[in-house]
Every structure is written in structure tokens, then in C-alpha cells.
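Enquirer: model the following, please.
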Amino acid sequence: MSSNFGTPNSSEQHQNLNVNRCIEDDGGNGKSAIDFFEIHLKQLIRFSAQHQREREVIRLALLGLVSLTENYFRIILSDILRLCPASHDLCAKMDVKFSSAHYYSASAISRSLVDGCVFSNSVTISEETKRLTGLNVLDSVSVKNALGEFHKVCILRHAAVHSFGRLGGKNATELGLRQTVNVMVAPSYEAFDEICGICQNLVRSYNSFMWKACIARLGAKGYLKFDDSSTDRAFFREMQAVFWEDARLEEDAGGIYRELSAPLIEAAAV
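Expert: Okay, here's the model as predicted:
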């Protein structure tokens, strides 16, 4: 019997990836999680507007959008763990991999706790938030509803990533589609605009809830005293910088802290 079975495809060629061509310095350092998200969301919207009639390009933009949303959760949670003593208490016994400890500086070691987390799933967003901070985002109706809509986005993203857009039976069922075969994830520009709104709503509602929950807990536990001391004001300002948009932070100029501390200062003066 001949061993010549024919050649079904073109011959492979040796390839050696130069990783240095695939990376650049991170220009997002120093921005709050919400600012980073909003800035890059605008860029994605502009990009999609330039390719309105190219559904394959819009599908790629969808991947970028979910990645951007995931990145928000990575930044905000690592920043909370870096600053919030109430979260420190919860995470004190968690192990950190040596590779992460070696890679990150001491000031950024909190990132190691979110390295292995997956945030392209609405369930794990709430579970990881509870595990790392002790706060239950499902206590917020707004966040809960936003996570429900984001779940649909994650299903579309899963199909786009793992099967070049082809929607499988399980995914189709989860989306409420019945007796549908051979369909592709191919969002129109208008649909992508709606998806952007869904991701933005999730980030904004989550960010607002976590800010209020963190500050309330810090006050209840005595980590924030609202006594108008320089150290207390500085700590509050650091927490604000984690959650607040830069423009709103500048506009506030310490006003929220003064409002919160005024009753205590007045009571102490009596």
C-alpha cells in the first residue's frame, strides 16, 4: 500500500513570535477605573461608527468592549484591596502566587489577587466582589438588573471568541432563541450602541454602589472618623480618587467630606 496519501493543505512554515512587537507601555496608569473605562469606551464608539456597515469589524469591537469592561473590574477591585483596610482584613489570609509576587511591586501586589479572576461572566463578578471585599453587589437592584443584561452580552462575546461568532445550542437557549441553527453573532452598529450602553450602565451602577458601600463600612468600622483631621481627609480623598471621575473630583474639592464631617464637628464643639 502506498504511503502517499496526498497533501490536504499548504505546507506549514516555521514562525517565531517576537513578543516585544506585541506590547507597549501602559498609558492608563494613574487614572481611576471609571475614567479609564469611559475614555476607552468613547474610542470604541468612534471606531465602530467608522465601520458601521462591517459587521465582522463590529464583532471585533464587541470583544474589545467586553475586555474593557472586564478591565474596569480588575482595576477597581485591585485599587480597593490596595487602600481599603476593611478589605485588607478579609484578604489577609489569601495566598499569593510567587510569580505574581515577583512580577508586581509592593504597591501593586493587590493586582495578584485578581489575576486569575474572570469578569466576562455576570455571576463571577458578584462572587469575586463578595470574596475579595465582603460586599454583596446583588443588594443593589440597579447592579443586579445591569448584571442580568450584561450576561447576554457575555454570551455573545463567548460565541465570538470561541467559535468565530457561531452561536451554539446552549448559548442560543440562554438568549431565548428557539429552533435556530446556523446563526452568527453579527451585531449591527445600532445593536453595538445598545451593548455599549449596557456595559456602561453596569460599570456606573457598580461603581456608585461600591463607593457608597465602602465609605459606609469604613465609617462604621472607625477607619474613617470624619473628624476633619488631615489624615482622615487625606484617606477620604484617596478613596475618592479610586472611584470618582477626575472632573467630578475636581468639582467636589472636598465638599462631600466637609458635608459628612460637619455634624460630628458641630457635636464635638457643643
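Enquirer: from here on, contacts and neighbour counts on C-alpha atoms
Expert: Will do.
Enquirer: kindly list the longest helix within this structure.
Expert: For the chain, the helix with the greatest residue count under DSSP state H is helix 189-220.
Enquirer: what's the next secondary structure element after that one?
Expert: helix 230-243 (DSSP states H and E).
Enquirer: on contacts alone, who are the packing partners of that next one?
Expert: Under the contact criterion of 3 or more Cα pairs under 8 Å, 6 or more residues apart in numbering; DSSP states H and E, helix 230-243 touches helix 33-50, helix 55-83, helix 189-220.
Enquirer: a markdown table for those helices, including mean neighbour count and distance to residue 243?
Expert: A markdown table is the format used below for those (neighbours: other Cα atoms under 10 Å; distance: least, Cα to Cα, whole Å):
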| stretch | mean neighbour count | distance to residue 243 |
| --- | --- | --- |
| helix 33-50 | 17 | 7 |
| helix 55-83 | 20 | 8 |
| helix 189-220 | 17 | 6 |
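Enquirer: would you do the same for the sequence below? I want to compare the two.
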Amino acid sequence: MKPHPKAVTDWHKSVCRPGASVATPEYFRYVSILQYEELSPIDIFFKETERLNQRGSPDFFANCPELSIFLVAALASHTENYFRSMFSGLLLICPLSQVKASARDMKLGSAIWHRIGSLERGAFEHFSFASADNIIDTINRYFDIKIDEKSDPYPLLQNFDVLCELRHAIVHSGGLVSGKNALKLQILKNKSSMKVDINFERFQEASLMCTALVCSINTDLFRRFAERWRDKWPGAINGWNDALRREKFNQLWRHFRSARDDAAGLLVKPLSAAQCRREILSP
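Expert: All right, here's what the predicted structure looks like:
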């Protein structure tokens, strides 16, 4: 069969507008430098999600459905960032976790970027925490802590897992729900396409669920690491003495404690660092 002669017409341009010729954007202008704030991971989460709740008014959800669904994606993203900040800080504080993590790999790009500080955060940059399994697996592999069905955060992690299916549809499919997403969401089979539909009340539900998860895991991990500080760190750190005991506990305290909850009177048992330390050490 003879090859078809080359066409001289522009018939291939009949399907869409031509691609415009554009200059390469200066992408470094798409980011800005944040002013450093010494906040615990949970207070960073509270600060950012409070901003989302302030912007996500009933009118915003009613009038801007195409944009409002992205608040759910942002909510899941800030929850992920809590875990990334929490894990990187614990890796810096806990000597046993440092030993556990010493054989783990880090991406070269993370090491190059973070060489001037916060290298421990680079250990988790290539991880996705938009999955309960990934969170549970990371806590086990890096910190030797098991989260299972008997753990208080476990059911909340399963709920977060489902929320992340909505996030996946929003970010990767223009809000259209795929088969995997639909199965996780327990949606009945339907021949028609389905799209994520978030109103003000549903966003408030999702926000409360993420807050409950972060508070639950924050409390659970603080209990476990404080007991580890009391029982195991003395034998793992050379030169352990009273001054070092206080210093290491204060590091944990600053990493876990919510100054916002304290100021708002939301703590179930308000204690100072010294009072809490004494209660943990008491027989």
C-alpha cells in the first residue's frame, strides 16, 4: 500500500485552538518566605485550619462550589503537614527513633535542600500521609510504635482515609469520583458520573473530624514518648542526669503542647511542664 501523500492543509488544527506561545514563568515568584514562628505541630494545624474555617462561610460554599471543594483538599493537606512536622521533630528529639531510622533512605534532593537546617524534615518529604496505612506504617517503622484497632486514634485514621479519597478526586480528577474513590466512600454503583459536592455543613464535619484525629494522635504519642523518656532514654543517652532529664522532657513538652488550647481553657488537666514531669515520674 502506497503511503498517503503529505497534506498541505492544516486539517489537524480543526479540533481546538492553537497553543499560545508563552514565556517560561519565573516560578520562584510563585512562592514566598514565611516568617518563622516557634509553634508546636498541633498549634500550626490549629492556626491554618482556623483560617480555612474563617474563609469557608456558608455564602462561600453556596456561591462558589467550584472553589469551595478545594478547602477540603487544603484541610487534608494541613492534616498531612501535622504528621510530617510531628514525625520530623520526634526524629530530632528521640534517641531510640534515631537508631531506628538510621538505616532508612533519604532522597538526595531533600538532603541538598535541607543541608542548612531541618534535615530531619527531609526524611519524610517523599512520603504521602494522605492514607491511614502510610501513617500507621511510618509510626511503626520509624518510631517502633504500633497503632491498631485498640488504639484511640485508629477509627479517626480510618475516617481520614475516606476523606483523602475525596481529596484525591478533587486534586487529580477535577472533582470527579473514580472507582477506587467510590468504593472507599461506599457509594452505590451508578452509571452516571459523580462529582464531589461539599456544602458548609459537610465541611464543618470534615474539619471537626481532622481536628479530633490530630488531638487524639497528639495525646497518644505524647503519652508513649513521655513513658519512653522515663523508662528507656536514661539507658540510651550517655551522661544522663537530672539536668538532661529536664531538658529532654522540655523538648517533648514544647513539641506536643498546644499553647492555643491552654490559653482557651480547653485542656482537660492543665499542668505546667514541671508538674507534668513530676506526675510521670511519680511511683
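Enquirer: returning to what we had before: out of the helices and strands packed on helix 230-243 of the first structure, which comes closest to residue 93 of the first structure?
Expert: Residue 93 of the first structure sits nearest to helix 55-83 of all those, at 13.1 Å, using Cα to Cα.
Enquirer: so where in the second structure does the longest helix of the first structure end up aligned?
Expert: Under TM-score structural alignment, helix 189-220 of the first structure corresponds to residues 200-231 of the second structure.
Enquirer: the matching stretch vs the first structure, mean deviation?
Expert: Following superposition, stretch 200-231 of the second structure is found to deviate from the first structure by 1.0 Å on average (mean Cα distance after the TM-score superposition for the first structure).
Enquirer: got it, and stretch 78-93 of the second structure?
Expert: Counting by mean Cα distance after the TM-score superposition for the first structure, stretch 78-93 of the second structure comes out at 0.4 Å.
Enquirer: on that earlier part again, tabulate the helices and strands packed on helix 230-243 of the first structure in TSV, adding columns for distance to residue 113 of the first structure.
Expert: Shown next, in TSV, are these (distance: least, Cα to Cα, whole Å):
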stretch	distance to residue 113 of the first structure
helix 33-50	17
helix 55-83	7
helix 189-220	18
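Enquirer: and residue 23 of the first structure, which of the ones you listed is closest to it?
Expert: Short answer: helix 55-83, nearest of these by Cα to Cα, at 16.3 Å.
Enquirer: residue range for that closest one in the second structure?
Expert: Counting by TM-score structural alignment, helix 55-83 of the first structure corresponds to 65-93 in the second structure.
Enquirer: now the matching stretch, how far from the centre of its chain.
Expert: Its chain's C-alpha centre and that of stretch 65-93 of the second structure lie 3 Å apart, by Cα atoms, centre = their mean, to the nearest Å.
Enquirer: one more: stretch 241-253 of the first structure?
Expert: With Cα atoms, centre = their mean, you get 19 Å for stretch 241-253 of the first structure.
Enquirer: same check on stretch 82-98 of the second structure?
Expert: 14 Å.
Enquirer: coming back round to it: ok, which of the helices and strands packed on helix 230-243 of the first structure comes nearest residue 108 of the first structure?
Expert: Of all these, helix 55-83 comes closest under Cα to Cα, at 7.3 Å.
Enquirer: tell me what angle that closest one forms with helix 33-50.
Expert: 170 degrees (axes from the mean of the first three to the mean of the last three Cα atoms, to 10 degrees).
Enquirer: beyond helix 55-83 of the first structure, next helix or strand please.
Expert: Criterion used, DSSP H and E; the element after helix 55-83 of the first structure is helix 85-91.
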